[in-house]
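Q: All I have is the shape, not the residue letters:
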């Protein structure tokens, strides 16, 4: 990872809040790829619960950007 991304300390997390609509669209987008559902979740309800739970835990969508 370091070879590809450089020093981890050079990256900064930014959290973007997600509306209920944005979260629903994210789940719909993930569910469009059945291999994602069958690989990472037991079904779409599990997908929605886990993605929603993570968004609640993080406070939205976490993006990583290089320090400026």
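A: Sure, I can see it. Values in this document were obtained by computation on a predicted structure and should not be read as measured data.

Q: make it CA atoms for all contacts and neighbour counts henceforth
A: Fine.

Q: isn't residue 13 right next to residue 64, touching?
A: Yes - with the criterion set as Cα atoms under 8 Å, residue 13 and residue 64 qualify as a contacting pair; they are 4.6 Å apart.

Q: another one to put next to it:
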């Protein structure tokens, strides 16, 4: 579960080696400022690719797949 916050979206899906969701609707772009944490708030330092992820983001484009910068 996630808290509903205006202007934020949440995607739970499998992300491949290019951080594209399994359904092809979302492509994540990770910046040096992106917070990557475990469910308990601890920093996550392993690779994000080829995993099930919960991505909280603001959409920044209308092309498909949606390009985003996770919050």
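A: Great, that's in hand. All values derive from a computational prediction rather than experimental measurement.

Q: After superposition, what's the TM-score, could you say?
A: Their TM-score after superposition, calculated using TM-score structural alignment, normalised by the length of structure 1, is reported as 0.24; 33 aligned residues with a Cα RMSD of 4.4 Å.

Q: list the helices and strands the longest strand along structure 2 packs on?
A: Taking residue count as the measure and DSSP state E as the definition, the longest strand of structure 2 comes out as strand 51-59. Helices and strands in packing contact with strand 51-59 of structure 2 are listed as strand 9-15, strand 66-70; criterion 3 or more Cα pairs under 8 Å, 6 or more residues apart in numbering; DSSP states H and E.

Q: Mean neighbour count, the ones you listed: which tops it?
A: Relative to the other members of those, strand 66-70 carries the highest mean neighbour count by mean count of other Cα atoms under 10 Å, namely a mean of 18.

Q: Could I get the buried residue list for the longest helix seen in structure 1?
A: Ordering each helix of structure 1 by length in residues (DSSP state H) puts helix 44-58 first. Taking 16 or more other Cα atoms under 10 Å as the neighbour-count basis, helix 44-58 of structure 1 is seen to contain the buried residues 44, 47-48, 51-52, 55.

Q: what's the helix or strand just after it packed up against?
A: Counting by DSSP states H and E, the next helix or strand C-terminal to helix 44-58 of structure 1 is strand 61-66. Where contact means 3+ Cα pairs under 8 Å, 6+ apart, strand 61-66 of structure 1 is packed against strand 11-16.

Q: Good, we can wrap up now.
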